Each structure stands twice: as structure tokens, then as C-alpha cells.
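coords please:
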Amino acid sequence: MSREFDGKVAFVSGAGGGIGLAIASDLLEHGAYVFAFDLKAEPDALQGHPRARFVQGDLRDSAQVQSIFDAIDKAHNKLDLVVNAAGLCFFERDGSVEKADDAVFAATIDVNLTGAIRVVRASLPLLRKAGGGAFVHIASVVGLRNMENIIDGGPADAYQISKAGLISFSRSIAMQYAREKIRSNTVCPGSISTPMTADIYVDPRRTAAMEARTPLGIIGLPADVSAATLFLLSEKARFITGIDLPVDGGLLAKL
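The predicted model follows:
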């Protein structure tokens, strides 16, 4: 197994399950020290690992976010890698801006976009101490395009707006801090089987429909998103910043 992240210090939000946990686990496997953050309890996969530290907290609380970066500073005096993987979608309550209530919009934007902003703000001083580093933000193909089935299945406006904002934010970071050797990119998943989407994939008809509209004919896994994320965090991507990498089975290529 490659140890390409030996000695690197990483922060991963949303590491309590799904894509965030896959990324945190893969970073550990490749030698990084990982500070994992999530509102959920610590997953079994991270418990007892000598290079993992899990902090249960809320991205909507600036003080809680700052506290984990204070802990990273105290433990390592630097930070190399930052992954904003936390996200939520109120599948049954999100919808058209005409109908979705303010609470759905506020919670979605606060976690998916403002939470990432809080992480970036708190992490920048530590990335500077390291002499540079890399951000990867987990966005979505719907942040680049509309929901493919927006006409038949309806929109998820709060989620779509939050992910589009995250993509735009990442590009701004990429330009602002490029001369400080700080890179910023997004990974934009398509149909991925995660705990957040579990209720969708319970219905075999919906699963079949998603497979059918994806050119590769399959639904992705958190490991697929993690592989793309680790590439963008690595030195192999040292000349890549400000891009949005779809991990979507070819979905965007046909739109």
C-alpha cells in the first residue's frame, strides 16, 4: 500500500459515515493523521486507530469548528489537507423554492455551504504554517447542472443552490490563495449509494431508473468519490486547482 500521505495532517468533515468516512479511512490507510468531525457519533471504523482523532460537533457552531482546529494546531502546529465532505439534503421536504419552507433552506445552506466557509476560515492559518496545502469540497453534479429529472421528479432547490455555491466558493479560494501554494478543487458526485441516499435505493424501481440514466449503468460507491478526492489532495495533482471533477458514471457527458 502506498504511503503517499505519510506525515500529512488532514481534516475531514462528515466523517461519521458515507463519503466522509471513506475519505478519512483511505487517508489513514495511506499514512495521514486524520482529524474527523461529524454531528454523528464516532464510527467503529475509526475507533482505536492511532492516527485518528474523532470530534463530535456541529458545523453550524463556529466555536465548535474553531475548537478542532485549535486542537490540530496544538497537536501538529500545521495542517496539510482539508476535506469538506459534510452535507445534508431534506429529500422529502426540499423542492421548489415556491414550496419549501425557510427552515429547510436555512439548514441546508448552513451545513452545506456556510459550514464549509467556517472550516476554510479556521483552517487557513494552519495551511499557511505548513507552507501550503489542498482543499477538496464534496459538491454534486446538481451544482453544475440541474437535476436531470427536474421536470418529471421535481427540483431540490435548497440542495442545488448550496452545492452550486460551494463550487463557486472553491473557485474563489483557488484564485485567492494560489500564490500561497494552497489549492482548492471540488469533487461532484452523481448517483452514489450512501446512508444519506439509503431511503432512495430501497425502492428497486428508483434504483433501476438511476442506473438506466447513468451511462456506465451502475450506481457509484463512496470509495469512488474517495479515490478522486485523494488524487486531488495528492502531489500528483500539484498543478490542478480551481476545477470541478465529476464522479458520475458519465452523467454530465450526455447533458
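
drop to CA atoms for contacts and neighbour counts, all remaining ones
Will do.

now I192, nearest residue through space, not along the chain?
In this structure, I192 finds its nearest non-sequential neighbour in G220, 4.4 Å apart by CA to CA, 6 or more residues apart in numbering.

if I read this right, that neighbour contacts T197, doesn't it?
No: in this structure, G220 is not within contact of T197 by CA atoms under 8 Å, at 11.6 Å.

which of the two has more neighbours?
Neighbours around G220 and T197, counted as other CA atoms under 10 Å, are more numerous at G220. The numbers are 20 against 14.

Contacts only, for the more buried one.
Going by CA atoms under 8 Å, 6 or more residues apart in numbering, G220 touches G190, S191, I192, S193, D248, G249.

Following up with a second sequence; could you model it the same way so I can compare the two?
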Amino acid sequence: MPRTVVVTGASSGIGAALRGLLAERGDQVLGVDLAGSDLDADLSTPRGRADAAEEVGKRTGHVDAVITCAGTSDPGEAMVTVNYFGSTEFVEALRPLLAKSEAPRVVLVGSISGTQPNDPAVVETCLRGDEQAALTAVREAIADHRAFQLYPSSKAAIAQWARRTSVSEGWADAGIAVNVVAPGVVRTPMTAGLFADPKRKAVMDQAVPMPLHGYAAAEDVARVLAYFADAATTHITGQVVYVDGGAEATLRPAALC
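From the prediction side, this is the model:
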């Protein structure tokens, strides 16, 4: 039976690949992006998130799944305003619509980078829901020449939010599954600059070794996202699943399992 699925970041990369895959299987997809999608919205601001959620409600009476693909890899404030709050606050605003579904699902796009060193202050303020404090922590990290920690911080916070939220009141008890799909290196417009620069590519390859099949295509990640959004995928919540060609298993000891 067709499902109503909201996909953020639907105009390019993983989001665009996912939108096409879901449409092919007959789902009604509502794409959300800055421009060029079904619903143009700026998820980097509280008002933009609220307005986008309200517009989703006007266009559909319920939501079966929300998949958050919107994000940026450019070091800066958008690391928290888009990557973290643009996902978590948008999903929270859609919870009443998800609760009307017979099989509601939330899937957030994380990253293998979430396992790498991060800025504890950024992670803590994000999880506390204090966006202004998180922005202050971001500015302090940039001033301290630690901007490289911002992307891992945003993705670590996403994973921790999902773990905590998945079993919180109003989520699991309402049948809403919340999971994270964490890619390794994916060939998308967002990573084009890394591939174009031999030095940056060498650093990337060392940081994220992918022994199984190498770099992923956007479609490889989209298929896993679609699986977790499916009504038939039950009893899985609070999980972080790495679509990384074995990078996480390579970098972290088996004792952590």
C-alpha cells in the first residue's frame, strides 16, 4: 500500500536518489529542500522548520515516514542549524502526523564521522536543545581552529538523539520507530570537492577505509534508508546502521560490540 513519506534534502545527492526509489515503488513522496522540491523551506531556522512542518500538515493528513537527508559538510554554523536541529526539530514537529500512521518510521542520516573525535560542548548543547548555546560552541571551536570537529559533532549528536528519543514517551509507545543510517564516503555533490583534491582525498581514504566495494553511490544508501522507512520493517529502533563498506568495523575494535 502506498505510503506518504517526507524526505528532506530531496533535491540532490542521497535525498534525490531516495525520492526516486520511493516514487518507483509507489509511495507518495513530499520532498523538502531550500529550492527545487515539492516544498521549499529553510530548515536552518526555527521558523523555517515550523513553517515546513505546518505546510506538510496542510498537504497531507498523516505522515508514514520522515527521512532527513538535508545536511552540509561545510564547517560553520549550519553544522548544527541544519545537520542537527534541521533534522531533530523538524521530526519532532511532525510527530503528531506520524502518530496517525499505522506504521510510522523516522530515519535520520548520520555518518561514520559520528564515531570520530568531536567537540563535547557542541554535542552537549545540541542534545540539551539549546540552539543558541550550540552556536556559541561552534563559534568557539572555529576560533580555536577546531572547525574539523564540527561535522563529527553534529552526526554524533544525531545518533545520540535517536538512541534517546526512540524509547522516550510518545515515540516507541506510539509505534514510531527511530533509526539512523550512517554512510561512509558517498559520491555526491557534497563530496565532489574531496575527490577533486588529491591531498584531501588521501586524508579521507585514511580516515574512512572502505574495504567492501569502496565508495558508495547515493543509491546504495537510499536503499537502506528505504528499508528502515518500510512498514514491514518492525521491532528495530534506536539503532545506528553503518553503510560504510566496513569502515566502522575497521576503525573500532570488536570489543565495542
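
Please enumerate the helices of structure 2.
For structure 2, applying DSSP state H gives helices covering 13-24, 46-59, 78-81, 85-93, 95-98, 120-127, 131-143, 150-166, 192-196, 198-207, 218-229, 247-251.

Among the ones you listed, show me which one is buried the most.
Of all the helices of structure 2, helix 78-81 has the most neighbours on average by mean count of other CA atoms under 10 Å, namely a mean of 26.

what about C126 of structure 2, distance to L194 of structure 2?
27 Å (CA to CA, to the nearest Å).

Over to S101 of structure 2?
Taken as CA to CA, the span from S101 of structure 2 to L194 of structure 2 is 40 Å.

From L232 of structure 1, how far out is the aligned partner of M190 of structure 2 in structure 1?
In structure 1, M190 of structure 2 lines up with M196, judged by TM-score structural alignment. Going from M196 of structure 1 to L232 of structure 1 by CA to CA gives 24 Å.

Please tell me how far whichever residue in structure 2 pairs up with A158 of structure 1 sits from I142 of structure 2.
Alignment note (TM-score structural alignment): A158 of structure 1 maps to L150 of structure 2. In this structure, L150 of structure 2 and I142 of structure 2 are 9 Å apart, going by CA to CA.

Looks like L233 of structure 1 contacts F135 (just checking).
Yes: counting by CA under 8 Å, L233 of structure 1 touches F135, with 7.1 Å between them.

Spit out the residues that contact these two alike.
With CA under 8 Å, 6+ apart, L233 of structure 1 and F135 have common neighbours L81.

Just give me the match in structure 1 for L212 of structure 2.
Counting by TM-score structural alignment, the partner of L212 of structure 2 is L216.

Could you pull up the residues touching that match?
G249, G250.

Also the one 10 residues further on?
Residues touching S226 of structure 1, when contacts are defined by CA under 8 Å, 6+ apart, comprise I19, A22, I23, D26.

Please apply the same query to V180 of structure 2.
So V180 of structure 2 contacts V107, L108, V109, G110, I158, A159, A162, G238, Q239, V240, V241 (CA under 8 Å, 6+ apart).
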